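Student: Would you be able to build a 3D model of this:
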Amino acid sequence: MFSDSPGANTRLRPEAAPVWLQPLVRAVDGGHVHRALSDRARYAGPQRDRQAAVLMLIDGPSQPPQLPPSASVLLTHRSPRMRNHSGQIAFPGGRVDPSDVNAVDCALREAHEETGLNRAAVTPLAQMEEVHVRRTGYPVYPVIAYQHAPAEVSAVSLEETDDVFRAPIAELVEPDNRLMVGHGSWRGPAFRCRGYIVWGFTGGILSAALAQAGWARPWAQDRVYDLRATLAASRNNERHF
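Tutor: Take a look at the predicted model:
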């Protein structure tokens, strides 16, 4: 595994985005992805003493003008033994440390710690305004990046992350893989992927990003599936939500 280089490669470079990724970068920079999120995700919660960052890392060939069929996004499965968000599918990420230069540095450091990602293979492109986790209200800064060079990834610590994979965007936008889930008065978009259910914070960010980039396809949003039953039938193995 590559050693990390804290503080390196932390400048956003939107001009370096491949042509097919530019619609997403423009949508993030213009605030369109943020505005497409729920009010609960966009507005500040009570907790302001902690901040976090996550990495939405997109991989794919640089040359096509349109979204290539092989384009993918990096996701992880949090170990069911974790205290917080156990069993959930998530972007690599975590709490901002005092030593982090900025949110980009935090997202790349956390991605390295969780997946072994070499930050030298990554081009940071854009950063969303803060989003708030449903349960805690903590502000989280999603960083969108492009993997411009080959980079191996795997689960570094099985106690924290027991699966790391690249989810094809073509599969995520397939209507049969989209669903709306709900629990009590809450409802939100979700995805079926590799037997997992991607929902909550990650599902909301993905759904808004895919729609605002113009990559989403029409899908049935009128039927709401029970979240508890849907998770019980999945590979998530979530202990609570």
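
Student: When you work out contacts or count neighbours from here on, use the C-alpha atoms and nothing else.
Tutor: Fine.

Student: which residues in this protein form helices?
Tutor: With helices called from DSSP state H, the chain shows them at 22-29, 32-35, 39-42, 103-115, 169-172, 200-212, 227-232.

Student: buried ones in stretch 151-158?
Tutor: Neighbour-count burial for stretch 151-158, counted by 16 or more other Cα atoms under 10 Å, picks out 153, 154, 155, 156.

Student: For the second one, give its distance to residue 23.
Tutor: When distances are taken as Cα to Cα, to the nearest Å, residue 154 and residue 23 turn out to be 29 Å apart.

Student: same deal with the first one?
Tutor: Distance of residue 153 to residue 23, given as Cα to Cα: 26 Å.

Student: and what of the last one?
Tutor: Note on residue 156: its distance to residue 23, by Cα to Cα, is 33 Å.

Student: Once you drop chain neighbours, what's closest to the residue nearest the centre of the chain?
Tutor: Residue closest to the average C-alpha location in the chain (Cα atoms, centre = their mean): residue 91, at 3.8 Å. Closest residue in space to residue 91, ignoring its immediate chain neighbours: residue 75 at 5.0 Å, by Cα to Cα, 6 or more residues apart in numbering.

Student: Tell me how many other residues crowd the one you found.
Tutor: Residue 75 has 21 neighbours, counted by other Cα atoms under 10 Å.

Student: doesn't residue 161 make contact with it?
Tutor: No - if you go by Cα atoms under 8 Å, residue 75 and residue 161 don't touch, sitting 10.3 Å apart.

Student: Now do residue 132 against residue 53, distance only.
Tutor: With Cα to Cα as the criterion, residue 132 and residue 53 are 11 Å apart.

Student: what do the two both touch?
Tutor: Residues touching both residue 132 and residue 53 (Cα atoms under 8 Å, 6 or more residues apart in numbering): residue 140.

Student: more neighbours, those two?
Tutor: residue 53 (29 against 24).

Student: Residue 194: neighbour count?
Tutor: Residue 194: 12 surrounding residues under other Cα under 10 Å.

Student: same question, residue 42
Tutor: The burial count for residue 42: 18, using other Cα under 10 Å.

Student: One more, so I can put them side by side:
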Amino acid sequence: MNPVPPWLATLADSASGMTVPPQMRPPRDGGRESAVLILFGEGPHGPDLLLIQRNAGLRRHPGQPAFPGGRIEPTDPSPEAAALREAAEETGLVPAGVDVLGRLPELYLSFSDFRVAPVLGWWRDPSEVRPTDLHEVAAVSRVPVSDLADPANRVMVRYGDGSRWGPGFRVDGMLVWGFTGAIVDRLLALGEWELPWRREGLTDVFEATPNGLRPVG
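Tutor: Model prediction:
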């Protein structure tokens, strides 16, 4: 059993009031209610985050890495309960081993019209995880924060006509980008893990297309 570390308590306090980028602010009305679990644990290489990789055949966000999560069902008593239920269904996670620390501000995923409640948790008693919903999930990974912060693993992603850019992370055979990449980037800054990027011109650039990412240059 591992009590909540001081660094995570501080991060939870900072993240609860973090500034939401304009493109991720929910509309006044509409949007489907959902929740994701942002789960920190302590692994052999220090703090880590639980991520899944979605199956390539899915209609929404095929093949993309993501936090465990999904729609809030009428039977879910809260977004926290929904996030834990979805994580258990997708990865086999045992919810009793997770301490819920709070939520980040509500975010909006415009591509799929989801209003997302990001639930922050601490893996007090880690359980074995693996893809348990084989229709939705291709892989499950505990990614060290040190790998996410490593400038050698960071990339830039260009969206649309090139007027908007976002962060990406090449870790554990995955390229984390989009909505998940933006949250990871913000958490690295709030947790004071962020390191200077490589010199301009040496950072890999990808372009977001309807079929996923393609290298630029």
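
Student: ok, back up a step: tell me the one of the buried residues of stretch 151-158 of the first structure nearest residue 41 of the first structure?
Tutor: residue 155 (28.2 Å; Cα to Cα).

Student: mind listing the strands for the first structure?
Tutor: Ranges of strands within the first structure are 52-59, 72-78, 89-90, 93-95, 122-127, 131-132, 139-147, 161-168, 178-183, 186-193, 196-198, 224-226, based on DSSP state E.

Student: which one of the ones you listed lies closest to residue 105 of the first structure?
Tutor: Per Cα to Cα, nearest to residue 105 of the first structure of these: strand 52-59, 8.8 Å.

Student: The closest one aligns to what range in the second structure?
Tutor: Following TM-score structural alignment, the partner segment of strand 52-59 of the first structure in the second structure covers residues 34-41.

Student: got the contact list for that stretch?
Tutor: Contacts for stretch 34-41 of the second structure (Cα under 8 Å, 6+ apart): 47-50, 67-72, 79-80, 82-84, 86-87, 114-124, 126.

Student: Generate a ChimeraX selection restricted to the buried subset of those residues.
Tutor: Entered in ChimeraX, the line below selects the buried ones among the contacts of stretch 34-41 of the second structure, by 16+ other Cα under 10 Å:
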select :48,49,50,67,68,69,70,71,72,79,80,82,83,84,86,87,114,115,116,117,118,119,120,121,122,123,124,126
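
Student: out of the strands of the first structure, nearest to residue 39 of the first structure?
Tutor: Once those are compared by Cα to Cα, strand 131-132 is nearest, at 9.7 Å.

Student: Which strands or helices does that closest one pack on?
Tutor: Applying 3 or more Cα pairs under 8 Å, 6 or more residues apart in numbering; DSSP states H and E, one finds that strand 131-132 of the first structure makes contact with helix 39-42, strand 139-147.

Student: what's the spacing between residue 138 of the second structure and residue 172 of the second structure?
Tutor: In this view, residue 138 of the second structure and residue 172 of the second structure are 13 Å apart by Cα to Cα.

Student: Any chance of TSV for the helices of the first structure, columns distance to residue 123 of the first structure?
Tutor: Supplementary listing: the helices of the first structure in TSV, determined by distance: least, Cα to Cα, whole Å:
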stretch	distance to residue 123 of the first structure
helix 22-29	12
helix 32-35	20
helix 39-42	26
helix 103-115	10
helix 169-172	19
helix 200-212	18
helix 227-232	34
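
Student: okay, those helices, which one's buried deepest?
Tutor: Highest mean neighbour count among those (mean count of other Cα atoms under 10 Å): helix 103-115, with a mean of 26.

Student: Which residue numbers in the second structure does that one align to?
Tutor: So helix 103-115 of the first structure sits over residues 79-91 in the second structure, by TM-score structural alignment.

Student: Pull the residues that contact the matching stretch.
Tutor: Counting by Cα under 8 Å, 6+ apart, residues outside stretch 79-91 of the second structure touching it are 34-37, 52, 68-73, 76, 93-95, 100, 117, 119, 129-134, 136-137, 140.

Student: returning to that earlier point: how close does the match of strand 52-59 of the first structure sit to the first structure?
Tutor: By mean Cα distance after the TM-score superposition for the first structure, the fitted stretch 34-41 of the second structure averages 0.4 Å away from its aligned residues in the first structure.

Student: how long is stretch 120-131 of the first structure from one end to the other?
Tutor: From start residue to end residue, stretch 120-131 of the first structure stretches across 26 Å - Cα to Cα.

Student: ugh, wrong one, stretch 110-124 of the first structure
Tutor: 14 Å.

Student: again with stretch 174-182 of the second structure
Tutor: End-to-end distance for stretch 174-182 of the second structure: 15 Å, by Cα to Cα.

Student: before we move on, what about stretch 101-121 of the second structure?
Tutor: Stretch 101-121 of the second structure: ends 5 Å apart by Cα to Cα.

Student: what distance separates that stretch from the centre of its chain?
Tutor: In this view, stretch 101-121 of the second structure has its centroid 10 Å away from the chain centroid, taken as Cα atoms, centre = their mean, to the nearest Å.

Student: Map residue 26 of the first structure onto the second structure.
Tutor: Alignment note (TM-score structural alignment): residue 26 of the first structure maps to residue 13 of the second structure.

Student: what's the spacing between its match and residue 190 of the second structure?
Tutor: Residue 13 of the second structure is 10 Å from residue 190 of the second structure, where distance means Cα to Cα.

Student: now swap in residue 207 of the second structure and tell me
Tutor: Taken as Cα to Cα, the span from residue 207 of the second structure to residue 190 of the second structure is 27 Å.

Student: Same question for residue 19 of the second structure.
Tutor: Look at residue 19 of the second structure and residue 190 of the second structure: by Cα to Cα, they are 11 Å apart.

Student: do the same with residue 67 of the second structure
Tutor: 18 Å.

Student: average offset between the match of helix 103-115 of the first structure and the first structure?
Tutor: Compared with the first structure after the fit, stretch 79-91 of the second structure shows a mean deviation of 0.3 Å (mean Cα distance after the TM-score superposition for the first structure).
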